[in-house]
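Participant: Below is the structure, and that's it, no one-letter string:
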């Protein structure tokens, strides 16, 4: 074994350990943080970096182009899917009102930015629309409200209509 293999092993081990630590902190953050936005942040930022460091450590240690391309493909898919996942989770949490307004700096979909006071006669979304502007009713009904809607199949027995 030459010196280069020893140095490459140590570098790969360092990348793998730091990546594993970041993935562990992401998991602990998902369990310990109190609200959706904090959990979403913990589930995406350190986890993506941890997976990328593990992929780099694997690419340093493993040999062959097929392995390197596979690790690169995993890293690219991780970089593509994690932001989309975080965006969708945050949208669903906001629409289901699981996000506390005091945790938002700017609420572009809600009533007013944090710290802004809406005057008594202003009913618009951002407080800059006239008082006679139509009132925005917010997001549509939740899934629970949709389930409570009349369902014609609900009156039928569990096995379907009898003939």
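Facilitator: Ah, there it is. The model shown is predicted, which means the values in this text are computed figures rather than measured ones. Residues are numbered from 1 along each chain as shown.
Participant: going forward, measure contacts and count neighbours with C-alpha atoms only.
Facilitator: Noted.
Participant: can you pull out the helices in this protein?
Facilitator: Remark: helices of the chain, listed N- to C-terminal, are 3-32, 36-61, 65-95, 143-148; assignment by DSSP state H.
Participant: Would you confirm that residue 30 contacts residue 37?
Facilitator: No: with contact defined as C-alpha atoms under 8 Å, residue 30 and residue 37 do not form a contacting pair (10.3 Å).
Participant: Return the most buried member of the helices of the chain.
Facilitator: Most buried of the helices of the chain, by mean neighbour count (mean count of other C-alpha atoms under 10 Å): helix 36-61, with a mean of 20.
Participant: this is the other structure I want to compare:
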């Protein structure tokens, strides 16, 4: 394997793991449902995408690479859509957003 691609592979995997660990931290630190959903949705889709890009570099040009590209596309389409639907449902049933000075929920 080319050393440049190998370093890029490790960097992408490390960045993906970093964002996958930051997502749960956002769930703990954020004050309400809406900001928690935002933190977890963004970090999960970015972390998974970076991990899969690293796996693509590791795999090379094979049929498995095509499968990983489709996984990235599905993740980047479905994760924001699902997060939006969940947050929209919470807003419709009347869950109020957190404001400065309010108690954390």
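Facilitator: In hand now; what should we look at? The structure displayed is predicted, hence computed values, not measured ones.
Participant: Overlay them and tell me the TM-score.
Facilitator: After superposition, the two chains reach a TM-score (TM-score structural alignment, normalised by the length of structure 2) of 0.83; 100 aligned residues with a C-alpha RMSD of 1.8 Å.
Participant: corresponding residue for residue 97 of structure 1 in structure 2?
Facilitator: Here residue 97 of structure 1 is matched to residue 94 in structure 2, going by TM-score structural alignment.
Participant: tally of neighbours for its match?
Facilitator: Neighbours of residue 94 of structure 2 under the rule other C-alpha atoms under 10 Å: 9.
Participant: before we move on, what about residue 99 of structure 1?
Facilitator: 17.
Participant: From residue 83 of structure 2, how far off is the residue mapped onto residue 26 of structure 1 from structure 2?
Facilitator: For residue 26 of structure 1, the aligned position in structure 2 is occupied by residue 23, per TM-score structural alignment. Using C-alpha to C-alpha, to the nearest Å, one gets 14 Å for the distance from residue 23 of structure 2 to residue 83 of structure 2.
Participant: next one: residue 18 of structure 2
Facilitator: The separation that residue 18 of structure 2 has from residue 83 of structure 2, given C-alpha to C-alpha, amounts to 21 Å.
Participant: What of residue 7 of structure 2?
Facilitator: Distance, residue 7 of structure 2 to residue 83 of structure 2, using C-alpha to C-alpha: 33 Å.
Participant: ditto for residue 12 of structure 2
Facilitator: Summarising the geometry, the distance separating residue 12 of structure 2 from residue 83 of structure 2, computed by C-alpha to C-alpha, is 24 Å.
Participant: cool, and residue 96 of structure 2?
Facilitator: Counting by C-alpha to C-alpha, the gap from residue 96 of structure 2 to residue 83 of structure 2 is 17 Å.
Participant: got it, and residue 42 of structure 2?
Facilitator: The gap separating residue 42 of structure 2 from residue 83 of structure 2 is 9 Å, by C-alpha to C-alpha.
Participant: what does residue 71 of structure 2 give?
Facilitator: Shown here: residue 71 of structure 2 relative to residue 83 of structure 2, a distance of 18 Å by C-alpha to C-alpha.
Participant: and what of residue 48 of structure 2?
Facilitator: 15 Å.
Participant: now swap in residue 22 of structure 2 and tell me
Facilitator: Note on residue 22 of structure 2: its distance to residue 83 of structure 2, by C-alpha to C-alpha, is 17 Å.
Participant: ok, now residue 92 of structure 2?
Facilitator: Distance check for residue 92 of structure 2 against residue 83 of structure 2: by C-alpha to C-alpha, it reads 14 Å.
Participant: same check, this time on residue 91 of structure 2
Facilitator: 12 Å.
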